[in-house]
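1. have a look at this prediction, sequence included:
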Amino acid sequence: MTTTLLPLATTPKHIAIIMDGNNRYGKAQKLAAGAGHIAGKDALDPIVEHCLARGVQVLTVFAFSSENWARPANEVELLMQLLEQTIHEQMPRMHKYRIRLRFIGDRSQLSPQLAKLMSDAEATTAQFDAMTLVIAISYGGQWDIANAAQSLARQVVDGSIKPDDITAESLGQAVQLADLSAVDMLIRTGGEYRISNFLLWQAAYAELFFTPTLWPEFTPDELDRMMQDFANRERRFGMTSEQVQSGAAQTAE
């Protein structure tokens, strides 16, 4: 972890990370097939601890996308095994640091064993309040929004709401993580400049950060530099700089 934490003017409440670059790391290091994913799994722990030390409320990480099912079968099998292993390994840490563990994504494609492991982990840590770690498994932002729309459509059919009741606000309450704060920072490692169908609704006003660093080499120090950058950015949410500054001045009074 970073030994000296400089004060932050603003701490992001919710950080989301696309953990990209595991395969390329493994190839660059001439590791055995799949070893890059293992290295990526091990890289998560110090990032979680750093977020906790910084007072971040929610950390959401993209572990397996809905599109990843199209990868070679042996790689998918390895990733599912690593996800199970990650959950087992994280549980003692969740209890130690009192971190709530949650999962988002389409669980219908997961094995019953993995789905039960996820549900049990959520139930066991539900009362912890130091931070929330969200792991996205079999998740896609488009699936998330479509799933929310289907939920509202069913309510229209059963008569509990009218079509005109469907608004941006009601749809926002039906997507995954609706009970948590919106994403403030969205980080992608690995040198790609896209968000790859991750948290499309929740990250509508997120500050975006891209780094060429491959995920297994991503460190708390680099994360902290991004957090310092975030604290210096002006987030306008559609307003002018003058409006934002005026609002900040009124808050300070």
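-> Yep, that arrived.
2. only C-alpha atoms for contact and neighbour calcs from this point on.
-> Will do.
3. distance between stretch 89-96 and the chain's centre?
-> With CA atoms, centre = their mean, to the nearest Å as the basis, the distance from the averaged C-alpha position of stretch 89-96 to the chain average is 18 Å.
4. ah, wrong one, I meant stretch 16-30
-> Stretch 16-30 sits 17 Å away from the centroid of its parent chain (CA atoms, centre = their mean).
5. repeat that for stretch 142-158.
-> Shown here is stretch 142-158, whose average C-alpha point lies 22 Å from the average C-alpha point of the whole chain (CA atoms, centre = their mean).
6. so which residues make contact with it?
-> With CA atoms under 8 Å, 6 or more residues apart in numbering as the test, stretch 142-158 has contacts from 105, 161, 162, 163, 166, 171, 174, 175, 176, 197, 200, 201.
7. which members of those residues are classed as buried?
-> Under a neighbour-count criterion of 16 or more other CA atoms under 10 Å, the subset of those counted as buried comprises 105, 171, 174, 175, 176, 197, 200, 201.
8. look at residue 229 and give its secondary structure.
-> The assignment at residue 229 comes out as helix when based on DSSP: H, G, I helix; E, B strand; the rest coil.
9. which residues of the stretch 101-250 of the chain fall in helices?
-> Listed in chain order, the helices found in the stretch 101-250 of the chain under DSSP state H, counting those that start in this stretch are 112-125, 141-157, 168-172, 220-232, 241-252.
10. of the contacts of stretch 142-158, closest to residue 132?
-> Relative to residue 132, the closest of the contacts of stretch 142-158 is residue 176; by CA to CA it sits at 14.0 Å.
11. can I get the buried ones among the contacts of stretch 142-158 in JSON lines with distance to residue 82?
-> Written out in JSON lines, the entries for the buried ones among the contacts of stretch 142-158 read as follows (distance: CA to CA, whole Å):
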{"residue": "105", "distance to residue 82": "17"}
{"residue": "171", "distance to residue 82": "33"}
{"residue": "174", "distance to residue 82": "30"}
{"residue": "175", "distance to residue 82": "27"}
{"residue": "176", "distance to residue 82": "23"}
{"residue": "197", "distance to residue 82": "22"}
{"residue": "200", "distance to residue 82": "26"}
{"residue": "201", "distance to residue 82": "28"}
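12. put this next to the previous one:
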Amino acid sequence: MNPLNHVAIIMDGNGRWGLKYKNSRNEGHRAGLDTVEKIIKETIKQKINYLTLYAFSTENWNRPKKEINYLFSLLENFLTNKIEDLHKQNIKLNIIGVKNFSKKLNKLLNFSEKKTLKNTTLQINLALNYGSKLEIINAIKKMNKNNEKINEINLSKYLQTNNTPDPEILIRTGNTKRLSNFLLWQLAYTEIFFEKKLWPDFDKKDYVKVIGKFRKIKRNFGNI
């Protein structure tokens, strides 16, 4: 049975769900938060140590400004109301991406990271304003600046996930089959599961089913 230490998720389909059921993309984003909480709870139950959630990409700035503002207001409210609860559950919050948000949100993100820094039950990597290509380019620039040899070990050291093992599982909901500039380096040998359900409809049973499938996969890593 394959060991499982890290699950990464592209939470796709919130907007489409909102339009389908509530005639509002924003309502889909709100519903998606409920799924996030359910998946966090099940991740802890499954004794998985790392969970990386793709919340906002560098390309998402192309969305309508009203939708972007609503997304960040949702995040602010979530952290304001839930960070104490996350801390009590011994959950560590780690932000990957470039923090160039509002002063208020940046302060809240920094506070949340600092407050939960020493927690050990689960580390959540929240990918905000994250793009894997930019992450790799920045890692190479840092290696050059420090006159370090360019190799896999050194590059991995300068990635924002340097304190996190590579994911064994990637789940993408929303019936879309692409990586969307997410963890391109880290996913080299990750098992990928594309799910038809939109993110707000993805539930505990779906998550457990993916984990069960992963446990049975024969992982060769280039061998026979």
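-> Ah, there it is. Only a predicted model underlies this, so the values are computations on that prediction, with no experimental measurement involved.
13. JSON lines for the helices of the stretch 101-250 of the first structure, including distance to residue 32 of the first structure?
-> Below are these laid out as JSON lines (distance: least, CA to CA, whole Å):
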{"stretch": "helix 112-125", "distance to residue 32 of the first structure": "25"}
{"stretch": "helix 141-157", "distance to residue 32 of the first structure": "32"}
{"stretch": "helix 168-172", "distance to residue 32 of the first structure": "43"}
{"stretch": "helix 220-232", "distance to residue 32 of the first structure": "26"}
{"stretch": "helix 241-252", "distance to residue 32 of the first structure": "51"}
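14. now do the longest helix along the second structure against helix 103-115, angle only.
-> In terms of residue count, the longest helix belonging to the second structure (DSSP state H) is helix 65-88. Per axes from the mean of the first three to the mean of the last three CA atoms, to 10 degrees, the angle that helix 65-88 of the second structure makes with helix 103-115 is 20 degrees.
15. what range in the first structure matches helix 65-88 of the second structure?
-> Counting by TM-score structural alignment, helix 65-88 of the second structure falls onto residues 73-96 of the first structure.
16. mind reading off the mean deviation between the longest helix of the second structure and the first structure?
-> Using mean CA distance after the TM-score superposition for the first structure, helix 65-88 of the second structure ends up 1.6 Å from its aligned counterpart in the first structure, as a mean over the superposed pairs.
17. mind listing what's buried in that helix?
-> 68, 71, 74, 75, 76, 79, 83, 86, 87.
18. distance to residue 35 of the second structure added to those residues, as CSV?
-> Supplementary listing: these in CSV, determined by distance: CA to CA, whole Å:
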residue, distance to residue 35 of the second structure
68, 20
71, 15
74, 14
75, 14
76, 17
79, 16
83, 17
86, 15
87, 19
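19. which one of those residues is nearest residue 29 of the second structure?
-> When the buried residues of helix 65-88 of the second structure are compared for distance to residue 29 of the second structure, the smallest value, 7.1 Å, is given by residue 71; criterion: CA to CA.
20. touching, residue 125 of the second structure and residue 55? I think so.
-> No: because the distance of 9.9 Å does not satisfy CA atoms under 8 Å, residue 125 of the second structure is recorded as not touching residue 55.
21. more crowded one of these two?
-> It is residue 125, of residue 125 of the second structure and residue 55, that has more neighbours when counted by other CA atoms under 10 Å, with 22 against 18.
22. show me what the more buried one aligns to in the first structure.
-> The criterion is TM-score structural alignment: under it, residue 125 of the second structure has residue 134 as its aligned partner in the first structure.
23. what's the spacing between that match and residue 17 of the first structure?
-> To residue 17 of the first structure, residue 134 of the first structure is 10 Å away according to CA to CA, to the nearest Å.
24. overlap in contacts, these two.
-> Common neighbours of residue 134 of the first structure and residue 17, counting by CA under 8 Å, 6+ apart, are 59, 60, 61.
25. burial count for the last one?
-> Residues within reach of residue 61 of the first structure, counting by other CA under 10 Å, total 21.
26. so what's it up against?
-> Residues touching residue 61 of the first structure, when contacts are defined by CA under 8 Å, 6+ apart, comprise 16, 17, 18, 19, 133, 134, 135, 136.
27. just curious, which of those residues is nearest to residue 252 of the first structure?
-> Set against residue 252 of the first structure, the nearest of the contacts of residue 61 of the first structure by CA to CA is residue 16 (28.9 Å).
28. I'd like the distance from stretch 83-100 of the first structure to the chain centre, please.
-> The chain centroid and the centroid of stretch 83-100 of the first structure are separated by 16 Å under CA atoms, centre = their mean.
29. how about stretch 226-245 of the first structure?
-> Centre to centre, stretch against its chain (CA atoms, centre = their mean), the figure for stretch 226-245 of the first structure is 22 Å.
30. got a list of contacts for that stretch?
-> Defining contact as CA under 8 Å, 6+ apart, one finds that stretch 226-245 of the first structure is touched by 8, 9, 10, 11, 12, 185, 205, 207, 209.
31. could you rerun that using 7 Å?
-> The set of residues external to stretch 226-245 of the first structure that reach it, using CA atoms under 7 Å, 6 or more residues apart in numbering, is 8, 9, 10, 11, 205.
32. among the residues you listed, name the buried ones.
-> Using 16+ other CA under 10 Å as the burial test, those include 11, 205 as buried.
33. helices - which of the contacts of stretch 226-245 of the first structure land there?
-> For the contacts of stretch 226-245 of the first structure, secondary structure assignment (DSSP H) places none in helices.
34. so who does residue 207 of the first structure touch?
-> By CA under 7 Å, 6+ apart, the residues touching residue 207 of the first structure are 184, 185, 186.
35. which residue numbers in the second structure go with stretch 166-180 of the first structure?
-> Mapping stretch 166-180 of the first structure onto the second structure (TM-score structural alignment) gives residues 150-164.
36. quickly find the element holding the spatially most central residue of the second structure.
-> When the second structure is reduced to its mean C-alpha position, the closest residue under CA atoms, centre = their mean turns out to be residue 53, at 1.5 Å. Remark: residue 53 of the second structure resides in strand 50-57, with elements defined by DSSP states H and E.
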